[in-house]
Each structure stands twice: as C-alpha cells, then as structure tokens.
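*Asks:* show me how the following folds:
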Amino acid sequence: MEPTTVLEEIEMAMEAAIEHMGVEFGGVRTGKASPALVENVTIDVKSYGSKMKLRELAVITTPEPRQIMIQPYDATTVDDIDRGIREAQLGFNPVNEGKALRLPIPELTEERRQEMVKRVKTISEDTKVRLRTCRKEGMDKGKKMKNENVLTEDSLRDFEAEVQEITNKYVKAVDEATAAKEADVMTV
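*Replies:* Next comes the predicted model:
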C-alpha cells in the first residue's frame, strides 16, 4: 500500500461525500419549483409489485416557477404516484389530472424556512461525519503502513498532516455549501 494511493482514495471518498450532500441539498425546498424536490420519492407501485423512485416512473418538469408537472410513462401508475407523494409528507397536494399530476408549490412561511434550514444543517453535519470517518480510515491506514515499515515515524507524521489538510479542505467546502444553501432557503 502506497501513501499516495491512500491519499487519493481518501480524497475520492471525501469527494463522493460532498457530491452526495449536493444531491441531498437538491431535495431541500427553496421558494421555487425543482424536479429534485420529488424525484427521489419512493413510490409503492401496486401493479408492478415493487417500490421505485419517482424519477424512474415519470417525466418531471417545471412548466412554471411554482409548479411541478409529473407525467408517468405508464398512465396506470398515476394513483400510486399521487398516494406516494402524499405519504412522503413533503407539504404538497398533488392535483390528479388523470394522466398526469400537477404539484402547486406553496409559498414558504418563515417557520417552514427555519425547518428547511435545520434540515440543511443536519445534512451538512452528516456529511462532516462521513468526512471524519474517511479521515479516521486514512489515519488507521497510515499507522498500518508504519507497522509494515512502509512509513517511518517522521513520514507518518507528514502523512497524517496531509490527511488532516485534505479533511480541512473538504470541511471548508461543506461549510461554504451549507451557508449558500441556507441563504437560498431564507431568501424570500
């Protein structure tokens, strides 16, 4: 095991955590309609006998700034999608038009915006936990390499400093993305 390879693995794992956070942030409501608000809702499709993500069942568009249009590939799944969105408790009331659903996006109240900010902070903290886990794994691999005489005492210290530097870089990125998303949510 080479130290540079381990550092690359750590960086890739941290990058994946940041990407996941971005996907999670996409599902947090701001004041405008976005397909990301509903695309990951799990729908129990009775006729198929399975659970699927909404994005696998329908085309999701935003014809207007305050409206999401859901057009299922199979019109028989409209009622399942309607029920799934209501059960997800996203605060939307779908309007069933037979072959499609319209989701009017209500204006966010100050209280609801505060709830969204809390959700953003929770996602942010979960991402930081993932980053710390990656750092710990890196530190453990460094100690293992020292025990296998791949690293000396000094090079272990340097390796651990590099791991911490990478971690600090990604924690800063999380903080910046969180601040930007909070500002977006709180903007009326």
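*Asks:* alpha carbons only for contacts and neighbour counts from here, please
*Replies:* Will do.
*Asks:* which parts of the longest helix along the chain are buried?
*Replies:* Criterion DSSP state H: the longest helix present in the chain is helix 110-147. Using 16 or more other Cα atoms under 10 Å as the test for burial, helix 110-147 gives 113, 116-117, 119-121, 123-125, 127-128, 130-132, 134-136, 138-139, 141-143, 145-146.
*Asks:* same question for stretch 5-12.
*Replies:* 6-7, 10-11.
*Asks:* any idea how many residues pack against the nearest residue to Y73 once chain neighbours are set aside?
*Replies:* Nearest residue to Y73, sequence neighbours excluded (Cα to Cα, 6 or more residues apart in numbering): A58, at 5.2 Å. Neighbour count for A58, taken as other Cα atoms under 10 Å: 20.
*Asks:* one more, so I can put them side by side:
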Amino acid sequence: MKLDEAESTMQKTVESTQRSFNTIRTGRANASLLDKVLVEYYGTPTALKSLANITTPDASTILIQPYDKSSLNLIEKAISLSDVGLVPSNDGVAIRLNIPPLTSDRRKEFVKTAAKYAEEGRVGIRNIRRDVLDTIRKQEKAGEISEDQSKDLQDKLQKLTNKYTEKIDHLLTEKEKDIMKV
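*Replies:* Presented below is the predicted three-dimensional model:
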C-alpha cells in the first residue's frame, strides 16, 4: 500500500466518522438522524430514506412521507424499535417526529457517543498506519528500498496519520459544540 492509497483510505475513515456524527441528535431536526433506520419492507431490511421522502419543515419536526402509503405502519414500527429515541406520530398520510429539547444529561450522553465514534475513527487511522508501516518494513528487509527511503516514508506516514487524526479531533470539537449549544 502506497502513501497516496493510505491517504485516500484515511480520508474515507474521516468521512465515515462524519457520517456517524450526523446520526447524533443535536436538538434540531435533521433528516440524517434516520440514516441507520431499516424498515422490514416485503421481508427485506430497506433503508428508510429509499422508502420515503424525509424533510424538516421546521427546527423541531421531521416529516416522513412514504412513497407507498401501505408502508406507513412498517415505517412507524421501525422508528419505534430503532435507537433514535423519538416517538413517531402517524396521521394516516405521513409520520411526524417531534424533536424535544435535549436535557443536559442527554446532551452529555450524546457527547460521550460522539467521543466513541471519534475514537473508532482514530483507531481506523492507526490501523491503516500500521498496515502501511508493515509494508514499508518488509520492503526495506527485502532490499527493495534503502534504510533512508524507509525512514522518509515512515516520517511522511506519521505526518499523514497526525493530519487525519487532527481532522477527526476537529470534527469532534465541532460536534460537541453543536450538541452542547442550547
């Protein structure tokens, strides 16, 4: 694995961490809260966003309008069983999710969840670094690259690792501000 491949993979890890952050509630309605909700549709787990139009008409409401009206109850059940923590309200045409204001305890829980996601991202980046480092050392041992080239590559790899770890730390700081903002 070359350094540019490592950088690309590290960037994907950062993007994955960002998507995980998007599923954490902040007190404002956000359609990405429902990204992980799967609906049992005709016996197949299907992503909610492919079954319905999800909008946020105001800061405290998420409106879900299914493309197939017969799936309304299935969607309602899936949301109730998910870990979103919101109670769906079915009016026969659409489902509304009211986003209540977060308590300070709930905000602290969400900050902990965000920290967990950030740590998973950092671990992913360190794993990428470890794999590339192993490759560099094998190449040096096999005589494919010199000791100096090996040291240079290892230094560049460490700089890449630091850069992407800092990006995750920055995303975490932003998410924590967002969660704690009343």
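*Asks:* what residue is smack in the middle of structure 2?
*Replies:* S20 (1.4 Å; Cα atoms, centre = their mean).
*Asks:* need the counterpart of it in structure 1.
*Replies:* Here S20 of structure 2 is matched to E24 in structure 1, going by TM-score structural alignment.
*Asks:* over to L3 of structure 2?
*Replies:* L3 of structure 2 maps onto L7 in structure 1, by TM-score structural alignment.
*Asks:* if you drop the residues flanking it in sequence, what lies closest to that match?
*Replies:* Excluding the flanking residues, the one nearest L7 of structure 1 by Cα to Cα, 6+ apart is V163, at 6.8 Å.
*Asks:* ok, the one you found touching D140?
*Replies:* No. The pair V163 of structure 1 / D140 is not scored as a contact, 10.9 Å apart, by Cα atoms under 8 Å.
*Asks:* now the strands for structure 1?
*Replies:* 42-45, 50-53, 58-64, 67-72, 95-96, 101-104 (DSSP state E).
*Asks:* export those to CSV and tack on distance to A180 of structure 1?
*Replies:* Listed next are these as CSV, based on distance: least, Cα to Cα, whole Å:
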stretch, distance to A180 of structure 1
strand 42-45, 28
strand 50-53, 28
strand 58-64, 23
strand 67-72, 24
strand 95-96, 32
strand 101-104, 25
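*Asks:* of these, which approaches D79 of structure 1 most closely?
*Replies:* Of all those, the one in closest proximity to D79 of structure 1, counting by Cα to Cα, is strand 95-96 (7.9 Å).
*Asks:* give me the mean deviation of that closest one from structure 2.
*Replies:* Superposed on structure 2, strand 95-96 of structure 1 shows a mean distance of 0.5 Å to its aligned residues (mean Cα distance after the TM-score superposition for structure 1).
*Asks:* now that strand: which residue numbers in structure 2?
*Replies:* Counting by TM-score structural alignment, strand 95-96 of structure 1 pairs with residues 89-90 of structure 2.
*Asks:* quick one: the residue lying farthest from the centre of structure 2 from T103 of structure 2, how far?
*Replies:* Centroid-distance maximum for structure 2: G143 at 41.0 Å, with Cα atoms, centre = their mean. As for G143 of structure 2, its distance to T103 of structure 2 is 60 Å (criterion: Cα to Cα, to the nearest Å).
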